[in-house]
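1. got a sequence here, can you model it:
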Amino acid sequence: MITSTPVHSQANGQAESSNKIIVNNLQKKLGTKKGKWAEELPFVLWVDKTKSKNETRQTPFSLVFGTEDMIPTEMVIPTSRSCLQNPETNNQDLADDLDVVDELRDSTRIRMATYQQRITKSYNKNVRVRRFQVGDLVLRKAFQNTTDPKDGKLAPQWQALYNIEAEVGKGVYQLLSMDGRILPKSWNAVHLKLYFV
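-> Coordinates of the predicted model:
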């Protein structure tokens, strides 16, 4: 069972999720020149850090440093933003930006909570809750480590017949095997299917 924790991002899918975005952007940038990924990686990472995200509407750079980022070409080719910078007042402008960075982060937190609620609502409208009663006969989902590797793709999707012993949480059940042995760990209803006699 995978435990979600920010300490071990590789265990809860966060690393794969962010890496997927980086790999997709690299594939778009490289086209047919796949061997040159090392030269393009810094540019792809820069874009990932400086592009505003849907859930926050802010760039990660601005949330950390309290100011908008400038791309390197803006330092070489004059733009309206770089031309309007006044070196004398720049330090004061940066200090003012740091004063309001907490407000920016708070508004971003509120925006993220709203975004997460929308995503949760969208996800939950398609979820079918499976409820079982004590005494119901169920089949347990077969996992890769519980099936015979010789069966290959033809391995059964559901295995063994169990009896619901008790509901230990919302949608979590204690199972009893047909020979009267209680399984050591409880099972989520997602991995169980009602067996019809």
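
2. C-alpha from now on. contacts and neighbour counts both.
-> Will do.

3. and residue 114, that's in a helix?
-> Yes - assessed with DSSP: H, G, I helix; E, B strand; the rest coil, residue 114 lies in a helix.

4. any idea how many residues pack against it?
-> 14 (other CA atoms under 10 Å).

5. now the one 4 residues further on
-> For residue 118, the neighbour count with other CA under 10 Å is 12.

6. residue 111 and residue 55 touch, don't they?
-> Yes - using CA atoms under 8 Å, residue 111 is in contact with residue 55, at 6.8 Å.

7. for the closest residue to residue 158 other than its chain neighbours, give its distance to residue 167.
-> Leaving aside its sequence neighbours, residue 158 sits nearest to residue 141 (CA to CA, 6 or more residues apart in numbering; 4.5 Å). To residue 167, residue 141 is 18 Å away according to CA to CA, to the nearest Å.

8. also residue 97?
-> According to CA to CA, residue 97 and residue 167 sit 53 Å apart.

9. strands along this structure, start to end?
-> Taking DSSP state E, the strands of the chain run over residues 137-141, 158-169, 172-177, 187-188, 192-194.

10. who are the packing partners of the shortest one?
-> This means strand 187-188. strand 172-177 (3 or more CA pairs under 8 Å, 6 or more residues apart in numbering; DSSP states H and E).

11. tell me what the strand it packs on is packed against?
-> Using 3+ CA pairs under 8 Å, 6+ apart as the contact test, the elements touching strand 172-177 are strand 158-169, strand 187-188.

12. count the neighbours of residue 61 for me.
-> Neighbourhood size, residue 61 [other CA under 10 Å]: 17.

13. for the comparison step, fold the sequence that follows:
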Amino acid sequence: MAYPQGNGQAKVANREILRVLHARLDHMGGSWVDKLPSVLWALSTTPKEVTSVTPFQLVYGGEAVAPVEVGVKSDRVQHYDEGNAERRLMELNMVDEARAKATIQITAYRQRMKQNYNQRVIPRSFQSKVQIKKQRPLSASPLTVELRP
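-> This next block holds a predicted model:
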């Protein structure tokens, strides 16, 4: 892929950002510039339905620590020690596996969506050179259309 717009990822991401910004600004008002960092944080730390993990986890290989947790000294921050470095390196080595698993889940999700869509489609077949009469208003005569391959 030469650029992210090639498969629509940038459009989808921008649409999602705008959707959340509109929701926040409608309720609280204010400037979108002030709300953008919190919107981006929320989107990157919210688990996605398809992959069941956060985008932050897929990129960095671990859960994000919210800035509030650092200031309030949550359990996760209080019980952190430097001895966890080995475990953290092991988690980072498993990031590629997590990404591969997410890719498989996305593929399975797309297949389920495709099957669901295809179940609702009504198959129709047309033969070449068959004449179909279209109904026109009473003031006009019937129109004959010929289908060709």
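
14. could I get the strands of structure 1 as a markdown table with distance to residue 41 of structure 1?
-> Listed next are the strands of structure 1 as a markdown table, based on distance: least, CA to CA, whole Å:
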| stretch | distance to residue 41 of structure 1 |
| --- | --- |
| strand 137-141 | 41 |
| strand 158-169 | 43 |
| strand 172-177 | 44 |
| strand 187-188 | 41 |
| strand 192-194 | 44 |
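
15. which one of those strands lies closest to residue 81 of structure 1?
-> Counting by CA to CA, residue 81 of structure 1 lies closest to strand 187-188 out of the strands of structure 1; the figure is 55.1 Å.

16. so the closest one corresponds to what in structure 2?
-> Following TM-score structural alignment, strand 187-188 of structure 1 has no partner segment in structure 2.

17. how far off centre is that strand?
-> The chain centroid and the centroid of strand 187-188 of structure 1 are separated by 22 Å, computed with CA atoms, centre = their mean, to the nearest Å.

18. if we can go back for a sec, of the helices and strands packed on strand 172-177 of structure 1, give the one that comes closest to residue 9 of structure 1.
-> Using CA to CA, these put strand 187-188 closest to residue 9 of structure 1, at 22.9 Å.

19. counterpart of residue 100 of structure 1 over in structure 2?
-> Here residue 100 of structure 1 is matched to residue 94 in structure 2, going by TM-score structural alignment.

20. verify the contact between that match and residue 59 for me.
-> No - contact between residue 94 of structure 2 and residue 59 fails when scored by CA under 8 Å: they sit 11.4 Å apart.

21. what distance do you get for the aligned partner of residue 108 of structure 2 in structure 1 to residue 57 of structure 1?
-> Alignment note (TM-score structural alignment): residue 108 of structure 2 maps to residue 114 of structure 1. Residue 114 of structure 1 is 12 Å from residue 57 of structure 1, where distance means CA to CA.

22. which residues in structure 2 form helices?
-> Taking DSSP state H as the criterion, structure 2 contains helices spanning 9-28, 32-45, 55-60, 67-72, 75-78, 85-93, 95-120.

23. mean deviation (superposed) between the longest one and structure 1, please.
-> Here helix 95-120 of structure 2 is compared with structure 1 after superposition; its mean distance to the aligned residues, by mean CA distance after the TM-score superposition for structure 1, is 1.7 Å.

24. who are the packing partners of that helix?
-> Against helix 95-120 of structure 2 (3+ CA pairs under 8 Å, 6+ apart) you get helix 55-60.

25. try 10 Å this time
-> On a contact count with 3 or more CA pairs under 10 Å, 6 or more residues apart in numbering; DSSP states H and E, helix 95-120 of structure 2 meets helix 55-60, helix 85-93.

26. and for the first one?
-> Judged by 3+ CA pairs under 10 Å, 6+ apart, the packing partners of helix 9-28 of structure 2 are helix 32-45.
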